[in-house]
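J.: just the structure for this:
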Amino acid sequence: MASWHSIPLQVLYQVLGWLTFISWAISCYPQIILNFRRKSVVGLNLDYKLLNLTKQTSYLIYNASLYFSTAIQKQYFEKYGFGQMIPVAANDVAFSAHNVIMTLVVLFQVAIYERGGQKFSKSAIATVSVIWLIATVCFFVALPDHSWLWLISIFNSIQVCMTMIKYMPQALTNFLRKSTDGFSIGGVLLDFSGGVFNYSQMAVQSIDQGSWVNFSGNVGKVLLSLVTIFYDLLFMFQHYVLYPGKKAGAWPKANEKTRQPLICPSSIDVTDQQIKGLKKSSDLSLPQEV
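T.: So this is what the prediction gives:
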């Protein structure tokens, strides 16, 4: 296993790694707090969180397996060279484990808070079901030859695919509602910071080793950073440029026309003299008794 050539770069690598963990870990809380305060998840797309659970679980399986399993590490070195470093750090494992738990917390909030009639879509449920079916089949394919590196690379590919599609329902929801109300922008800003720190961490490792193998050896981590940055920029554009301060479902302010009563007062403005006149005319029209 390779060692670090520069102590400052090694320290910077660790700092960036834990900054990534802190940013991505804390990014879960603004949405949870917002849901708790509103006692509602209206504005948060449910499919986004369902797809995210599959993504985070797949990423946890990949990170934990490569970080803790010596058998998988041996297969990694045999493929990429014993002079390389494994592209997974402790903060990656901590982050993915934490986010699985936080995603489950949000899904619990979905179950108990006001949803505004929103449900998980059939397409999202079908997508998740198919993905886990594929993962199960791959497990039994890898089992005879103990192709564990290949298997966890499948989970890494799954998390990349889920990262690419999981944000789409939320972006579409914001577009259709013409608002980001109910979707925490604080979480987006922290998520964006985590993506930048994560990519920078890999770059520091490559600079120290004089090799970009860790990028090709962990394409999932690279794409995770880039896709996250892209969608977070989209969400920021929606929040600050397209729909700044817009509250979805807010009633428009009443204008002068809508403030008028259904029956105009002038149409029933009858004086006492007119009422007396009507009474007299009605009395005269009655037939006299004989």
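J.: C-alpha from now on. contacts and neighbour counts both.
T.: Fine.
J.: can you give me how far the helix or strand hosting Lys257 is from the chain middle?
T.: Assigned by DSSP states H and E, Lys257 falls within helix 256-259. Relative to its parent chain, helix 256-259 has a centroid offset of 41 Å by CA atoms, centre = their mean, to the nearest Å.
J.: next: stretch 153-173.
T.: So, by CA atoms, centre = their mean, the centroid of stretch 153-173 is 10 Å from its chain's centroid.
J.: what lies in contact with that stretch?
T.: 43-45, 47-49, 51-52, 54-56, 58-59, 61-62, 131, 135, 138, 220, 223-224, 227-228, 231, 234-235 (CA atoms under 8 Å, 6 or more residues apart in numbering).
J.: here's the other one to compare against:
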Amino acid sequence: MTNPPPRTAIAVRGLRKSYGDKVVLDGLDLDVAEGTIFSLLGPNGAGKTTMVQILSTLIGCDAGEIRVAGHDPVRDPDAVRAAIGVTGQYSAVDRLLTGEENLVLMADLHHLGRREGRRRAADLLERFDLVEAGGKMAGTYSGGMRRRLDLAMTLVGDPSLIFLDEPTTGLDPRSRRTMWRIIRDLVAGGVTIFLTTQYLEEADELADRIAFLDHGTLIAQGTADELKRLIPGGHIRLRFADADRLAAALDALGGAALDGDELTLRIPSDGGVRSLRELLARLDERAVEVDELSVHTPDLDDVFLALTGRPEEAVKGSLR
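T.: This next block holds a predicted model:
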């Protein structure tokens, strides 16, 4: 029995947005599956924030068909707003209120009622490890604590889809990893995350799918591994127990870079399963045993630079 296809949290077709003569978004097509983390990457000025603003009903578009949580942001913006949460790059926390008061204020804005609002605030303070800090003014919080409180405030309305715009900017490595854990826990609970970030490691670590946006155009989409295979430089490294096996492998494979001192061969490869299977089959035909095998692919930094830094050399396309 096959699993049903995932439902779509965001569907975009032909999205366009301009400011005067400047085209910010130029006919974008995009799908984000429910219960996944989708990351939008691109250089400053690529149009990432504009796209989030359109999808979250903050601004309108010039053309295109959009569905967010099953609703049209133009025809039914209230339904979209009821289904989403937005956490921006800059915290919306009121520093003059305590953590608990910030959460209760959000509950009031969602018309939850006083008792339910306090219950929801207490639950979120515990969930985000802020119980001890809940009675202190948010202005005394560390950057990581404010970010956790900011995200907790977004969850007061129980959104099914959350837009996270640069959620870990300025955080130390430990606080960043705490946020990563929280984000994974949210998705495990069924929430969909639309993430923009300048930390490519963050997208690599978290995202189920990634899209690169440059000059208002989506130039590539796919999983992190698919995107890495777009860029030359990937290879398979084989190490052998002795020089005889090394020589036999070199004869079987050809076109490999030899390091006799290390008893290794380096074979250009896209890192895919098919190419790896073919390589091992050729060695098996010669009964050559491999002592150690490792696959090396470019990282997302390499992909980012190739796709946005040298657009004339980039692979422009979409992995569906």
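J.: could I get the TM-score for this pair?
T.: The TM-score (TM-score structural alignment, normalised by the length of structure 1) is 0.26; 129 aligned residues with a CA RMSD of 6.3 Å.
J.: could you flag which of the contacts of stretch 153-173 of structure 1 are buried?
T.: 43-45, 47-49, 51-52, 54-56, 58-59, 61-62, 135, 138, 220, 223-224, 227-228, 231, 235 (16 or more other CA atoms under 10 Å).
J.: filter the residues you listed down to the ones in helices?
T.: 47-49, 51-52, 54-56, 58-59, 61-62, 135, 138, 220, 223-224, 227-228, 231, 235 (DSSP state H).
J.: in the stretch 1-150 of structure 2, which spans are helices?
T.: Under the criterion DSSP state H, counting those that start in this stretch, the stretch 1-150 of structure 2 contains helices at 48-55, 77-83, 99-109, 114-127, 143-155.
J.: the longest one: which residues count as buried?
T.: Judged by neighbour count (16+ other CA under 10 Å), helix 114-127 of structure 2 contains these buried residues: 117-118, 120-122, 124-125.
J.: among these, which one lies nearest to Gln53 of structure 2?
T.: Distance to Gln53 of structure 2 across the buried residues of helix 114-127 of structure 2 (CA to CA) is lowest for Leu124, with 26.1 Å.
J.: please name every helix or strand in contact with the helix or strand where Ala247 of structure 2 lies.
T.: Element membership for Ala247 of structure 2 (DSSP H and E) is helix 243-253. Where contact means 3 or more CA pairs under 8 Å, 6 or more residues apart in numbering; DSSP states H and E, helix 243-253 of structure 2 is packed against strand 264-268, helix 273-285.
J.: closest to Ser39 of structure 2 out of the helices of the stretch 1-150 of structure 2?
T.: Closest to Ser39 of structure 2 of these is helix 48-55 (CA to CA; 10.3 Å).
J.: ok, the closest residue to Pro268 of structure 2 other than its chain neighbours - how many residues close by?
T.: In space, and not counting its chain neighbours, Pro268 of structure 2 is closest to His235: 4.2 Å by CA to CA, 6 or more residues apart in numbering. By the criterion of other CA atoms under 10 Å, His235 of structure 2 has 19 neighbours.
J.: verify the stated contact: His235 of structure 2 with Ser275.
T.: No: the criterion here is CA atoms under 8 Å, and His235 of structure 2 misses it with Ser275 at 10.4 Å.
J.: residues near Thr217 of structure 2, how many?
T.: Neighbour tally, Thr217 of structure 2, other CA under 10 Å: 20.
J.: measure how buried the residue lying closest to it once chain neighbours are set aside is and give me the count.
T.: Excluding its sequence neighbours, the residue lying closest to Thr217 of structure 2 (CA to CA, 6+ apart) is Asp26, at 5.6 Å. Counted by other CA under 10 Å, the residues lying close to Asp26 of structure 2 total 17.
J.: residue contacts, Asp26 of structure 2?
T.: 14-17, 216-217.
J.: next one: Tyr59 of structure 1
T.: So Tyr59 of structure 1 contacts 96, 155-156, 159 (CA under 8 Å, 6+ apart).
J.: highest neighbour count among those residues?
T.: Across these, neighbour numbers were computed from other CA under 10 Å; Gln159 holds the maximum, 29 neighbours.
J.: okay, and that residue sits in which element?
T.: Judged by DSSP H and E, Gln159 of structure 1 forms part of helix 148-166.
J.: starting at the chain centroid, how far to that helix?
T.: 18 Å.
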